[in-house]
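Chemist: What follows is a predicted protein model with its sequence.
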Amino acid sequence: MDDDDAFLDGFSRGEVSGFTHQDHVRVVYLYTRKAGGEAAVELTRAGLKTLTRRLGVPEKFHETVTVAWARLVSEQVEAAPGRDFTAFIGDNPRFLRKDLLEDYYSREVLFGSEARSRFIEPDLRPLHR
C-alpha cells in the first residue's frame, strides 16, 4: 500500500490526527483521481462524518462546506489529470486559502444553520465554470 492509499484508508476509518486544511484538499484530490468527482464528494462526506464522530465532534461536520470544496477541487483535478498532489497545489494555490468559499458564498449563507445540515448553492457566484 502506498502513502496515498494508507492516507485514504486512515481517513475513511476516521483514524487520522492533525488533519489540516491541505489534508482535506488532498483527500478530494486522491478520491477524484481514484473514483471521479461525484464519488469524491460522497467519499469525502462519509469520511468527514466518520472522522468528526470519532473525534467526538459530529457537530463540526458542515454539509455545504464539504460539498462545495469537493466540487471545486474535483472539477480542477478532472480538468488536468495526471499530476501529483504537489504539482496540483502548485498549479492551484487558491486551494490553500481556507476562506476560498467566501468568494462564492456570503458569510450569512455559508455559516447559516441550514447550510450546515444540507447543501446550499452559492449566492455570490456559481461553483462551476
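Modeler: Structure received.

Chemist: can we go C-alpha only for contacts and neighbour counts from here?
Modeler: Will do.

Chemist: Verify the stated contact: Ala50 with Arg13.
Modeler: Quick fix: residue 50 reads Thr, not Ala. Yes. Using CA atoms under 8 Å, Thr50 is in contact with Arg13, at 6.7 Å.

Chemist: Which one's more surrounded, these two?
Modeler: Comparing Thr50 with Arg13 by other CA atoms under 10 Å, the one with more neighbours is Thr50, at 19 against 14.

Chemist: and the more buried one, how far is that from Asp84?
Modeler: Per CA to CA, to the nearest Å, Thr50 is found 26 Å from Asp84.

Chemist: same question, Tyr104
Modeler: Plainly put, Tyr104 is 27 Å away from Asp84 if you go by CA to CA.

Chemist: what's the answer for Asp9, then?
Modeler: 18 Å.

Chemist: got another, please set it beside the one above:
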Amino acid sequence: MTDEEFLASFNACTLPPEQFSHAGHIRLAWINLQRHDFDQAVDGTCRGIRAYATHLGAATKFHTTITVALMHLLRAAGAGDRNVSWYQFVSANQELMHNARAVLGRHYSSQRLDTPEARERFVAPDLQPLPV
C-alpha cells in the first residue's frame, strides 16, 4: 500500500484495524513528519489516531504522551528526511519498530507514563530529556 493509500484509508476510517498495529502508528507519524513541520505533524497524528480509535470504539486507548514522545524519537531518527523512504526508515530503525516501549523507558518511568495525566496530555519525561 502506498503512503497515499494508507493515509486515505486511515483518514476515512476504512483501514482494517489489523493494519494499524504499532507499525501502522509509526507509519502514520512518519508520513506526517515527511509532509509537515513538527508541530503540525504532531497535531495531525494525534487528531487522526484519536478519531480512528473513537471510530473503532476504543477512544480510551489513545495515549497523548506516548504518541508525542514517539514523534520526538522518530524525528531524531530521521523520519522527516524526505530522501529516505518508509522502507529505508524501517530498516534503519528496528528498535523503534520492535521495542519502542524500551526506547520510551529510557526517558519515562512507568510511574510517570502510566498516569491519567500522561494519557490525556503530553507530560515531560522524568528520566532523560527527549531529543529536540
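Modeler: Sure thing, it's come through. This is a predicted model, so every value here is computed, not measured.

Chemist: and Tyr104 and Asp84 of the first structure? which has more neighbours close in?
Modeler: Higher neighbour count among Tyr104 of the first structure and Asp84: Tyr104, with 17 against 12, using other CA under 10 Å.

Chemist: quick one: contacts for that one?
Modeler: The contact partners of Tyr104 of the first structure, by CA atoms under 8 Å, 6 or more residues apart in numbering, come to 122-127.

Chemist: let's see 6 Å
Modeler: Contacts of Tyr104 of the first structure were listed using CA atoms under 6 Å, 6 or more residues apart in numbering, and they are 122, 124-125.

Chemist: How about Tyr87 of the second structure?
Modeler: Contact analysis of Tyr87 of the second structure by CA under 6 Å, 6+ apart lists nothing.

Chemist: which element is it on?
Modeler: helix 86-92 (DSSP states H and E).

Chemist: Average offset of that helix relative to the first structure?
Modeler: Mean deviation of helix 86-92 of the second structure relative to the first structure after superposition (mean CA distance after the TM-score superposition for the first structure): 1.1 Å.

Chemist: For Pro122 of the first structure, which three-state class applies?
Modeler: Secondary structure, DSSP: H, G, I helix; E, B strand; the rest coil: Pro122 of the first structure is coil.

Chemist: Aligned counterpart of it in the second structure, please.
Modeler: Matched to the second structure by TM-score structural alignment, Pro122 of the first structure sits across from Pro125.

Chemist: Give the burial count for that match, as a bare number.
Modeler: When neighbours are counted by other CA under 10 Å, Pro125 of the second structure registers 19.

Chemist: so how far is Ala76 of the second structure from it?
Modeler: In terms of CA to CA, Pro125 of the second structure sits 16 Å off from Ala76 of the second structure.

Chemist: same check, this time on Ser9 of the second structure
Modeler: Distance from Ser9 of the second structure to Ala76 of the second structure, by CA to CA: 27 Å.
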